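Participant: how would this look folded up:
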Amino acid sequence: MSLIDHPVGLRKHEITRGWFILAMALVGIAVGASSLLFYSIGVFFEPLQREFNWNRGQISGALIYLTAGLVVSGPVVGSLIDRFGARIVALISIPLLVLSMVGLGSLNESISAFYALFFAAGCFGGGTTPVVYTRVVNANFSASRGLALGIVLAGGGISALALPPLLASQIASFGWHAGFIVLAALAAVAWPLVYFGFRDLEGAMQPTRTVTAGAGRWEALRSRVFWTIAIGFLAVAAAISGTVVHLVPLLRDAGVPLSTAAGVASLIGVGVIAGRVLIGWGIDRIFAPYVACTVFLVAAAGCALLNYGGAQGAPVAALLIGFAFGAEIDLIAYLTARYFGMRNYGFLYGLAYSLFSVGAAAGPAVMGRLFDLNKNYEAALWLMVACLVFGALSLGTLPRFVGTSDNEMQGTS
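Facilitator: Alright, predicted model coming up:
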């Protein structure tokens, strides 16, 4: 029996053949703008509060400006990728992200400068996000697409696992300025990998022929499917990102030492890594929206556990939330490709990712504001539970995929 006739054999063949692509994309996502700034900002709360007297709402509000940059850059970056390929976009964007990180390391007491640099990181670092790397993966994997996306998007889990303890130690030894310089050095790692590793890869280079299979832009934007995906994941992103960013401050309020709180927060990374691989494996075999619905309800249980269990339940809650956090971005990439094909993948995924980023920024800001009003996180956590339940139930209404080929336009009715 040939590989084409044997789906399991084809999946294994794709993963074995494409391991180098997966490794490059995994590292790129781990050191991209969204991973580095999102997973690190919670560790900067205490030193920035102490030095500049900013409150938590102000500090977490920086993610709104990061998101604004990502919203501006997302569709533009996606369109450029569709036209010129992912490689050239990433090679231009990575150095600009590094400069933004260096600027943060030189910050003074100006909150406006803090926000402006987060905006610059999102705007000019848009070519370091999963919009770039999932384009390459989707172009080179078909039968094992879900698992491949899960593997590379585990890069965010590696950041969630490694950044809190790494930055906590650097900040304790050299101050918060050094923490941002470490982030700049990590961001620079991706440049040689993209330059040498993405040569001559489909999706990474400028297209040599017109891709006609898939939905047109306006056809997709008029469909219920696209907006169900976009709004459902916006709600989920708000809930999970808000909880993740405020986990360290929540534990500090409960009297947990910073090093221990950072260690608990790093368990989110364990959940992300496990979640992205297992969920990726699952959506190759089970209808993806059903997987999403189940996983996000599990995350809702994790948020509820933080309210009921406090510091004692935090390790389990971190794992549950991290497991769900391993689902959003790869599910958006998978569903975009499956429902709408690859013709306008960059633009459509870039737009969906931008809206996802809106939720990812709004969640921490709303939680920070609710904390400042109530002096505790109880109301904020219940709001996050409601967002997760809404997102789960919305995604559960998506229709079955149409057709058997990943190159066909999927159901957009």
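
Participant: drop to CA atoms for contacts and neighbour counts, all remaining ones
Facilitator: Noted.

Participant: what sits up against the host helix or strand of residue 121?
Facilitator: Using DSSP states H and E, the secondary-structure element containing residue 121 is helix 111-124. By CA atoms under 8 Å, 6 or more residues apart in numbering, the list of residues contacting helix 111-124 from outside reads 33-34, 62-63, 65-73, 93, 96-97, 100-101, 103-104, 107.

Participant: Repeat that for stretch 308-320.
Facilitator: For stretch 308-320, using CA under 8 Å, 6+ apart, the contacting residues are 251, 254, 256, 264-265, 267-272, 298-299, 301-303, 305-306.

Participant: One more sequence to fold, the one below, so I can look at both together:
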Amino acid sequence: MSAGARVGPGLYRGWWIVAAGFVCTLLAIGGTTYSFGLFVTPLSEEFGLSRADANGGFIFLLVGFAVWAPIVGRLLDRLPARSVMIGGAVLFAIGFTLIALAQSPLIMGLAVLGPVSLGTVACGALASNTLTARWFRAHRGRAMGVLAIATSAGGFVVPPLTALLMAQLGWRGALGALGLIVLVVVTLCVGLLVRDRPSDLGLEPDGAAAAASPAQAPPPERSWSTGALLRNANFWLIAWGTGILLAADQALLASMIPYGVDAGFGAQRAALLVSCLTFSAIFGKLAIGMLADRIDKRWLFTAVAACNLAFLLVLLSAPGFVPLMVACCVIGLAIGGTYPLWMTLTADCFGSTSFGAVMGTMNFVVMPFSIASIRFIGEVFDRTGRYDLAFQVFIGTAFLATALIWRVRLPRQGAGSSRQPGGRDASGAAPDRDEGPALHAEAVPGLSKE
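Facilitator: Now for the predicted structure:
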């Protein structure tokens, strides 16, 4: 084992990779997805925009994420991750500076669609999860569970910082300062801590010593082309299953405060419901991530979907504030598990060699579900004055998502995702047997298990 393999007494270097990814994801997601709402009012006032038009910037951000993710994923598989992530931080800062200087909403929208969304994808969650998939295998669920917390933590840390900057510098100055903070912190974290692969330090994933001879080394993992991914049933099953459930979760989060206000709880207590749901989801991400190393991930996904369904039933019952707050605290523990299960299922089925490309392409499939669900729940309320129909539809989608995930063919226990044709598993097409239910390529008509 090389001298740089472990940092400190007994600490595997991969955990420092997770720490760097945590900070980068916290800043990238916290500075965009969670802080966006702070700029809606000043933009509306300065440019005379309606709230709907101002909120259109968030749609631009989501579309940008979907467009750039496949490209960034391929770059992460072909170029040094440090270069991609630092380049992303530079683009992030440039985009925020352009918005701060722009005198036209159109220029601002193009900046969000271009450098801001591209920079966020390149230095945030996609890059961090790609690195984590390379550095961990046996403890991949735990590592990705920790990393998944970063998106929620970003919602706690960055918006208050942004609000403070806005109070001191105005909204334009705050954008420039936030872009600079992200550039400096990400560059330092990535430059000091990130290394592409454990093999760079003479290690195998999880800190095992590198094999003494080629015969002892595990077989190389498969590299996936876009065409092979699109012909693979597991790709579509994971994308549709997790995408549908994540979309419902995001629609519920976006509507929880209006739901609480309409129920007569008041804005402050309604906001407390979101805080309880988000905070409990942090622990849920960590718990599900740890369990994912020990339990069939399809069963875990079923449990998460069941909790999602239970929460929807609670909402349909129009409960009082205290019962609803208890439900947010308890059921939110499991709802937070969808994201780490998405990451670990994908890594198990497709390996780490092309993880960036796989996740980037999958993001392009998943993102429209989120956009459509947020639009759908708003349309339901506008037409009926209630959210009940949307909740009922989401109950149905929870069942559909679970059914799709149970069609996923997992690699055999201990087989990983590394074997090549001649002894291939779920990542390399046509595994010879599955420890889960008997599944076949017919899970998605017309698709192969390539």
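
Participant: Return the distance of the aligned partner of residue 398 of structure 2 in structure 1 relative to residue 72 of structure 1.
Facilitator: With TM-score structural alignment as the matching criterion, the partner of residue 398 of structure 2 in structure 1 is residue 388. Spatial separation of residue 388 of structure 1 from residue 72 of structure 1 under the definition CA to CA, to the nearest Å is 26 Å.

Participant: Between these two, which has more neighbouring residues?
Facilitator: Counted by other CA atoms under 10 Å, residue 388 of structure 1 and residue 72 do not tie: residue 388 has more neighbours, with 30 against 18.

Participant: And the next helix or strand past the longest helix along structure 2?
Facilitator: With secondary structure taken from DSSP state H, structure 2 has its longest helix at helix 140-193. Sequence-wise, the next helix or strand beyond helix 140-193 of structure 2 is helix 226-230, with elements assigned using DSSP H and E.

Participant: and that following helix, which residues are buried?
Facilitator: When burial is assessed from 16 or more other CA atoms under 10 Å, helix 226-230 of structure 2 yields the following buried residues: 229-230.

Participant: who's in contact with the residue nearest the centre of structure 1?
Facilitator: Residue closest to the average C-alpha location in structure 1 (CA atoms, centre = their mean): residue 329, at 5.3 Å. Contacts here follow CA under 8 Å, 6+ apart; on that basis residue 329 of structure 1 touches 130, 153, 353.

Participant: what residue of structure 2 matches up with it?
Facilitator: Residue correspondence to structure 2 (TM-score structural alignment): residue 329 of structure 1 is matched to residue 339.

Participant: Name the helix or strand for that match, please.
Facilitator: Element membership for residue 339 of structure 2 (DSSP H and E) is helix 338-350.

Participant: The helix or strand just after that helix vs structure 1, average distance?
Facilitator: Past helix 338-350 of structure 2, heading to the C-terminal end, the next element that is a helix or strand (DSSP H and E) is helix 355-384. Superposed on structure 1, helix 355-384 of structure 2 shows a mean distance to its aligned partners of 2.3 Å (mean CA distance after the TM-score superposition for structure 1).

Participant: Residues contacting whichever helix or strand comes after helix 355-384 of structure 2, please?
Facilitator: Along the chain past helix 355-384 of structure 2, the next helix or strand (assigned with DSSP H and E) turns out to be helix 388-406. The list of residues contacting helix 388-406 of structure 2 from outside it, by CA under 8 Å, 6+ apart, reads 237-238, 240-242, 244-245, 248, 298, 301-302, 305-306, 308-309, 312-313, 315-316, 376-377, 380, 437.
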